[in-house]
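Q: Have a look at this prediction, sequence included:
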Amino acid sequence: MLTDLVLSVEGTEFAATLALILALCSALAHAVLGTLQKSRYDPWEARGAIDAFVFVMALMAGLFILPWPEPEIIPILFGVWAIHLFYKSLQALAYERGAFTVVYPVARGTAPICTVIFASIAFGEHFEPGQWLGVAMLSGGIMSLSVVNLRGRAVSLQSETMLTALGLALLTGVMIAVYTTYDAWGIRQSADPFTFIAWFFVADGWSFPLIAWLRRRRRAEADRLPLRPLMWRGLAGALIAFVSFGCVMLATRLDKVGEAVALRETSVIFAALLGWLVLREPLGPARAGLMALIALGAAMVELAS
């Protein structure tokens, strides 16, 4: 039923509207997912717990609910596994070496510009000058959050550890653009987008839990954090990940990849609002100003097309 809906609107004017809604849903889900990863747990373990539940649930859906992927999709899924494993490894290394609130904006701010460039090469997408300005405002606003978040911390941007973390964050941002472009190409090759999404999660979800388990085993018993809270966090993260990644992949099938990604990266606005409204975290004039810049940039990407 959902497959028929997606296929029926492809190529219509409503496709762009649906893609916009899906991208914003992905942004909200991504903000919640990012908050879950801001935890006392090792970033490898936190991601491994999420992926373990993602793998099991996607495998059940793939085996018992959805059709098997077409034979020509199998090699694409191997590419999914390799690209996403590299991306998540870079991300975990960056989180190990730098504060989440400093590293995360650099990675997410790098992604939109790189994705627009990659999508123009892969799909022949064309951005108007006003859209390029919007992307620059969006990316600049997101990356500037790292400077604002660094204030009051004991570490400076010039420290060796922070420079390493920022370098890894930049590479992570490039890999976000790589996997977004590759996934958009992959889902467009499949007759059933939901079959691709399910087997995408199967291909992507099995390796990181194994890495996390091996890392946990090497630790002394006293250094291991409780497993039960980690599992609950993993279950919640998995459910949110289906929405976050699934919605943006559907959006990139229905409309321009660059526009979908620009809207998805407004997740930092949702994250800041959630922190302010729910966790009572201070927003401040500098952060509020950057939120406005990011929102204006995203609006320009949509309206200047």
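A: Yep, that arrived. Residues are numbered from 1 along each chain as shown.
Q: only C-alpha atoms for contact and neighbour calcs from this point on.
A: Will do.
Q: Where is the longest helix in this structure?
A: helix 160-189 (DSSP state H).
Q: Just name whatever secondary elements it is in contact with.
A: Using 3 or more C-alpha pairs under 8 Å, 6 or more residues apart in numbering; DSSP states H and E, the elements in contact with helix 160-189 are helix 74-97, helix 100-123, helix 193-205, helix 227-254, helix 257-264.
Q: here's the one I want to compare it with:
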Amino acid sequence: MSLFVFFAVLGAALLHAGWNAIIKTGGNKQTTMMIFTVWQGLIGLLALMWFPLPTPEVWPWLIASGVIHMFYQLFLAYAYEQGDLSRVYPISRGSAPLIVLVVGAVLLDDIVTPVEYLGVAVLGLGIVTMASGAFSSGENRKLIPYALGAACATAGYTLVDGIGARINGNPFAYVGWILFMSGIFFIPAAFALKGWSVAVAPWAVWRRGIIPAGASLAAYAIVVWAMTQAPIALVAALRETSILFAVLIGWLAFGEKMNVTKALAALLIVCGVILTRI
């Protein structure tokens, strides 16, 4: 991996942690997620103008992905209502590859190597340590099921999109459709849960929503490009430094509590993810 690709992937990791930080800073997390999703959908719609419609066999995967993304966005917003960025992000981000690996081994007959088993153990220890910290520090314990719900949804759309993108044949067109479909399902769900007030925000807030949406798209585009320039496993593992970025942002920018246990848990999660992807 060249230094340029290395720093590009680090930049993508920072962008991913950054847009999560913006969601966390919003006054009403579901409103912030609504604005983010609307901008994502518009960006996806513009991108789709350059691509043909998907073939019939791709639509079930797109619809499934849209539904799963809806749950991911709802769970993530609820988690950020209950807990810190430096607590929620590592749990939701770190648990997903663990779930994918276990499900793949059980349902897809994937072969799990000894290094991956070690990664699962390290990752599991890191997640348990991070989650237990919420109990010992007096934080709202509701963040844990919401963060784990976001992780399950992440694992779900990872598996669905991996298959759907292969069937579609054009990963960039597929990503555009994902951005659009996530809005199709999330926006009605947010209205149903929160009422019309969920969309009420000053125009300045709506205008700023393009920043996390653009960061999300840029982060994924960089990673997709990097995977054409360097081994996929190395890119995927390096991308998980976003967990450390999120912890640092929460600590330095938001003044969230930091202690040895939280820092150690974050490092264990990152090391575990890397071990499961090399």
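A: Perfect, thanks for sending it. A quick note: this is a predicted structure, and the numbers were derived from the prediction, not measured.
Q: follow-up on the earlier one: among the helices and strands packed on helix 160-189 of the first structure, which is nearest Ala272 of the first structure?
A: Relative to Ala272 of the first structure, the nearest member of those by C-alpha to C-alpha is helix 100-123, separated by 10.8 Å.
Q: Quick one: residues in contact with that closest one.
A: Here helix 100-123 of the first structure makes contact (C-alpha atoms under 8 Å, 6 or more residues apart in numbering) with 38, 94-95, 125-126, 135-136, 138-147, 149-150, 165-166, 169-178, 180-181, 257-258, 261-262, 265, 268.
Q: What is the subsequent helix or strand relative to it?
A: Helices and strands here follow DSSP states H and E; after helix 100-123 of the first structure, the next one along the chain is helix 129-150.
Q: post-alignment, that next one versus the second structure, mean distance?
A: Compared with the second structure after fitting, helix 129-150 of the first structure deviates on average by 3.0 Å (mean C-alpha distance after the TM-score superposition for the first structure).
Q: tell me which residues of that helix are tucked away?
A: In terms of neighbour count (16 or more other C-alpha atoms under 10 Å), helix 129-150 of the first structure has its buried residues at 130-147, 149-150.
Q: Same list (the helices and strands packed on helix 160-189 of the first structure) but as a markdown table, adding mean neighbour count.
A: As requested, these are exported to a markdown table (neighbours: other C-alpha atoms under 10 Å):
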| stretch | mean neighbour count |
| --- | --- |
| helix 74-97 | 18 |
| helix 100-123 | 22 |
| helix 193-205 | 24 |
| helix 227-254 | 21 |
| helix 257-264 | 29 |
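Q: For the ones you listed, please prepare JSON lines with the additional fields distance to Thr17 of the first structure.
A: As requested, these are arranged in JSON lines below (distance: least, C-alpha to C-alpha, whole Å):
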{"stretch": "helix 74-97", "distance to Thr17 of the first structure": "27"}
{"stretch": "helix 100-123", "distance to Thr17 of the first structure": "19"}
{"stretch": "helix 193-205", "distance to Thr17 of the first structure": "18"}
{"stretch": "helix 227-254", "distance to Thr17 of the first structure": "9"}
{"stretch": "helix 257-264", "distance to Thr17 of the first structure": "11"}
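Q: Figure out which of those helices is closest to Ile21 of the first structure.
A: helix 227-254 (8.4 Å).
Q: Against which helices or strands is the closest one packed?
A: helix 13-37, helix 43-64, helix 160-189, helix 193-205, helix 257-264.
Q: Swap in 6 Å and give it another go.
A: Helix 227-254 of the first structure sits against helix 13-37, helix 43-64, with contacts defined as 3 or more C-alpha pairs under 6 Å, 6 or more residues apart in numbering; DSSP states H and E.
Q: Include mean neighbour count and distance to Leu227 of the first structure when you put the ones you listed into TSV, please.
A: Conversion of those to TSV gives the following (neighbours: other C-alpha atoms under 10 Å; distance: least, C-alpha to C-alpha, whole Å):
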stretch	mean neighbour count	distance to Leu227 of the first structure
helix 13-37	21	15
helix 43-64	21	10
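Q: Tell me which of the ones you listed sits nearest to Leu283 of the first structure.
A: Smallest distance to Leu283 of the first structure across those (C-alpha to C-alpha): 15.7 Å, for helix 13-37.
Q: For the closest one, enumerate the helices and strands it packs against.
A: Under the contact definition 3+ C-alpha pairs under 6 Å, 6+ apart, helix 13-37 of the first structure sits against helix 227-254, helix 257-264, helix 267-277.
Q: Which one, of those helices, ends up nearest to Glu45 of the first structure?
A: helix 227-254 (8.1 Å).
Q: Can you state the mean residue-to-residue distance of that closest one versus the second structure?
A: Compared with the second structure after fitting, helix 227-254 of the first structure has a mean deviation of 3.9 Å; criterion: mean C-alpha distance after the TM-score superposition for the first structure.
Q: okay, the angle between that helix and helix 160-189?
A: Per axes from the mean of the first three to the mean of the last three C-alpha atoms, to 10 degrees, the angle that helix 227-254 of the first structure makes with helix 160-189 is 50 degrees.
Q: What's Ala246 of the second structure aligned with over in the first structure?
A: Aligned against the first structure by TM-score structural alignment, Ala246 of the second structure finds its counterpart in Ala271.
Q: How about the contacts made by the nearest residue to its match once chain neighbours are set aside?
A: Once flanking residues are discounted, Ala271 of the first structure sits nearest to Ala31: 4.7 Å by C-alpha to C-alpha, 6 or more residues apart in numbering. Residues in contact with Ala31 of the first structure (C-alpha atoms under 6 Å, 6 or more residues apart in numbering) are 267, 270-271.
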